[in-house]
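> only geometry, no sequence info:
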């Protein structure tokens, strides 16, 4: 590709990115990924803030940017233990923005007030990935709302706290230490990334506090700890499904892969994909590190083409998504695109647009891929739109903790319940039970980007039938 064409395409990508930041911060309600009204940094959740500024049960909002005046009044009321006022404020705030899970969690906490409750925490990256955080919190909030409106855990309501770990392994460890020292905390949903889960997991293990990640997929988490579980399938499952689809369905055998060597998730998915393709009789002829300073989407795609590649596999994580989107633009739909679940975002639809049509992604769950479940209908009624796989798997993690609390509402009781051979409950994505490794034995769903109107971008993710 000529230098002139390269400049044009990269300029177009930059303009589209600017357009996203400037014009697409409205709520993205129909493809399962939702943008908040503002993604500016909140001083309360900045990297230099104290640990207490990162944790809230309702006495402060962790949402980046401004919140509505009525929600702010609710936060002040709950801090002052004026629970009736807080209930009224948060109820009004939800009428203004019904798909704000933080508000719903605070409302349910205000309803509990100073009464007896069982406490769990969410460890989420509010400061660095607010969109993924909101998706995760929707699942947690829905599960809390359902159990509390139906009488609680054997009569005791569930209180949910939120901790902002910024997807930073060191901060996640500090938060884990704080939660371990708080004897009221009986379980944790999170962290989000595999790196943070592995880092914080050592603390949760030493403190004998269960953590269930809904989103960490690295194979390193299998058998990592008897206190670290996950409701999301490992990268082994995603890689195997994508490799099978590539070789057997698409009849293509030569791929190159784009990954981030600094990400445990990305490294894990890359390695598993290389192995799976080889077992299927194909090959991965090149690997391109998106995190390298000199990475060039143009040169990488040109090299892949010269090597006879038929498939570009994007094992990008959140930090390298923009570079993966450059690859999609440069590719111009010439080579088949495959991707992991971190590429399942509104941004991919917004920026990828026509060039991303046909790309197939492996995700743990899709709202149209579980026709027998009543979760999609309930979530639509609650939030006013479709939810993503992150919401579904976070719901499952919370439901698992609730079921464990029903058996024995202590830290050791929760852990023993989850490891029990007869443990089983039903979540958004079907039956929840854990292997001795802490993994959940569950399949993945392939989805494809197609033209459509549900997402309001002109493009949608739809299950591959």
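The structure has been received and is ready for your questions. Note that the structure is a prediction, hence the values are computed from the model and not measured. Numbers count the residues shown, from 1 in each chain.

> C-alpha only now, for contacts and for neighbours.
Fine.

> mind listing what the closest residue to residue 391 other than its chain neighbours touches?
Computed as Cα to Cα, 6 or more residues apart in numbering, the closest residue to residue 391 that is not its neighbour in sequence is residue 139, at 4.2 Å. Under the criterion of Cα atoms under 8 Å, 6 or more residues apart in numbering, the neighbours of residue 139 are 390-396, 398.

> all strands for the stretch 51-200 of the chain, in order.
55-56, 118-124, 158-164, 185-189 (DSSP state E, counting those that start in this stretch).

> and here's the other structure:
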């Protein structure tokens, strides 16, 4: 019984590692327990180097009749629907829509499939949930918000578009809750970007009272440079991309920063996932690993009821379907959505914490 895992190994190895860890943990658990109805679960790892290769890869996977499902960030979701292969998304991205360039009335672009026969399932609530929860909090803390995006060259157009969409969504949401977004530009991907000049201008010229950092994983370092200039002067916020071990390595400069997440190991202390993951990897894992674990757990639970492609789709779409995972009880709407609410975490100094950095992400009561 084979499931394909589409991981961005070439262009985002950190995300790929996080996804593959969650998948491996779920696979190990089910196979140790005897497999799925006596059959071992096999994982096929697939990756593509660019957007064109991604489309070709999606088509190849969808046509491979030996596969019963796939886990991965969506590229060409219509191919999976056309060929009848369930695709479960382990993470939510702002560009997971069919037409990511189109923005519509404060809604993020990872919209659910409206088809009655849906083959696309979101194991986390849609990304607009993160943006809305976080923006509401930011607006309460800062009247004038400076946003640092991460827009790369045209050859990285997919990621660039994603970040532009995210900046626009936050801008709309922050304004909706009564605060302003200042016009001073900040692009973390600009090789000539000067963090000190940007922060000074934002505060002195436009009275910035809060800074929101939105780096790609590869540019967390440059976001930290901005934070060094802001530290102690104004509140710091960041997108969920910075929910990573790399961020905590720079905890001294980022202490007090607030960001949104779908999962935190202390949100449900009775759930064994985080403890088991630490024993397996000797490292703390984040929500992307938890999402990948849950994506495969949902597929495993569905395959135990029906191991065919069509049967799996029917099982997951059934409103009575549910299974437990790292993020709690997993249940999908008929359109493949997962209901739920984002949480907020704050970087705080800690003693003897498992991160090994002296800093950790602490759950924040956003009420």
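Yes, it's here. What you are looking at is a predicted structure, and each value in this text was computed from that prediction instead of being measured.

> circling back to that earlier point, what residue of the second structure matches up with the residue nearest to residue 391 of the first structure?
Matched to the second structure by TM-score structural alignment, residue 139 of the first structure sits across from residue 22.

> Also residue 332 of the first structure?
Match for residue 332 of the first structure (TM-score structural alignment): residue 231.

> how close does that match sit to residue 85 of the second structure?
48 Å (Cα to Cα, to the nearest Å).

> Now do the helices in the stretch 51-200 of the second structure.
Secondary structure of the stretch 51-200 of the second structure (DSSP state H, counting those that start in this stretch): helices at 51-63, 77-83, 127-141, 157-176, 195-206.

> residues in the first structure aligned with the second one?
Applying TM-score structural alignment, one finds that helix 77-83 of the second structure aligns to the residue range 201-207 of the first structure.

> Residues contacting that stretch, please?
So stretch 201-207 of the first structure is contacted by 173, 176-177, 180-181, 210-211, 225-228 (Cα under 8 Å, 6+ apart).

> Write a PyMOL command that selects only the buried members of those residues.
Remark: buried members of these, expressed as a PyMOL selection using 16 or more other Cα atoms under 10 Å:
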select buried, resi 173+176+177+180+210+211+225+226+227+228
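
> what's the burial count for residue 289 of the first structure?
20 (other Cα atoms under 10 Å).

> wait, it sits on residue 256?
No - between residue 289 of the first structure and residue 256 there is no contact under Cα atoms under 8 Å: 11.1 Å.

> quick one on the thing from earlier: now the match of residue 332 of the first structure: closest residue in space, sequence neighbours ignored.
residue 253 (6.7 Å).

> Now check the first structure for the residue matching the one you found.
Using TM-score structural alignment, residue 253 of the second structure pairs with residue 355 in the first structure.

> quick one: secondary structure of the corresponding residue of the first structure for residue 329 of the second structure?
Using TM-score structural alignment, the equivalent of residue 329 of the second structure in the first structure is residue 431. Here residue 431 of the first structure is recorded as strand under DSSP: H, G, I helix; E, B strand; the rest coil.

> Look up how far residue 438 of the first structure lies from residue 431 of the first structure.
Residue 431 of the first structure is 15 Å from residue 438 of the first structure, by Cα to Cα.

> follow-up on the earlier one: mind giving me CSV with the strands of the stretch 51-200 of the first structure and columns for mean neighbour count and distance to residue 407 of the first structure?
Below are the strands of the stretch 51-200 of the first structure laid out as CSV (neighbours: other Cα atoms under 10 Å; distance: least, Cα to Cα, whole Å):
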stretch, mean neighbour count, distance to residue 407 of the first structure
strand 55-56, 22, 27
strand 118-124, 24, 13
strand 158-164, 25, 15
strand 185-189, 27, 13
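
> between those, which gets nearest to residue 314 of the first structure?
strand 118-124 (24.2 Å; Cα to Cα).

> right, and the match of residue 329 of the second structure touches residue 440 too?
No - shown here, residue 431 of the first structure and residue 440 do not form a contact pair, counting by Cα under 8 Å, at 9.6 Å.

> So for residue 246 of the second structure, what's the nearest residue that isn't a sequence neighbour?
residue 220 (7.6 Å).

> For that neighbour, give me its contacts.
242, 246-247 are the contacts of residue 220 of the second structure under Cα under 8 Å, 6+ apart.

> What are the contacting residues of stretch 259-266 of the first structure?
By Cα under 8 Å, 6+ apart, the list of residues contacting stretch 259-266 of the first structure reads 193-195, 216-218, 235, 267, 270, 287-291, 314-317, 320.

> which of the residues in it are buried?
Result for stretch 259-266 of the first structure [16+ other Cα under 10 Å]: buried residues 259-266.

> Please apply the same query to stretch 330-341 of the second structure.
Neighbour count says stretch 330-341 of the second structure has 330-338 buried, by 16+ other Cα under 10 Å.

> Repeat that for stretch 312-323 of the second structure.
Quick answer for stretch 312-323 of the second structure (16+ other Cα under 10 Å): 312-317, 321-322.

> Okay, and which of the residues you listed map to helices?
Under the assignment DSSP state H, those contribute 312-317 to helices.

> Alignment lookup: residue 103 of the first structure to the second structure.
That one, residue 103 of the first structure, aligns with nothing by TM-score structural alignment.

> nearest residue to residue 103 of the first structure other than its sequence neighbours?
Residue 103 of the first structure sits nearest to residue 90 (Cα to Cα, 6+ apart), 6.1 Å away.

> Quick one: residues contacting the one you found.
70-71, 74, 103-104, 106-107.

> Which members of the residues you listed occur in helices, if any?
70-71, 74, 103-104, 106-107.

> Residue 385 of the first structure belongs to a helix?
No - secondary structure of residue 385 of the first structure (three-state DSSP): coil, not part of a helix.

> Okay, helices next: where are they in the stretch 1-150 of the first structure?
3-23, 69-79, 83-96, 101-112, 130-149.

> quick one, the third one and helix 69-79 angle?
Spelled out, it's helix 83-96 of the first structure. Here helix 83-96 of the first structure runs at an angle of 150 degrees relative to helix 69-79 (axes from the mean of the first three to the mean of the last three Cα atoms, to 10 degrees).

> ok now do the alignment partner in the first structure of residue 343 of the second structure, which residues does it touch?
Using TM-score structural alignment as the criterion, the counterpart of residue 343 of the second structure in the first structure is residue 445. By Cα under 8 Å, 6+ apart, residue 445 of the first structure lies in contact with 362-366, 369, 463-464.

> cool, residue 158 of the first structure as well?
117-120, 144, 147-148, 152 are the contacts of residue 158 of the first structure under Cα under 8 Å, 6+ apart.
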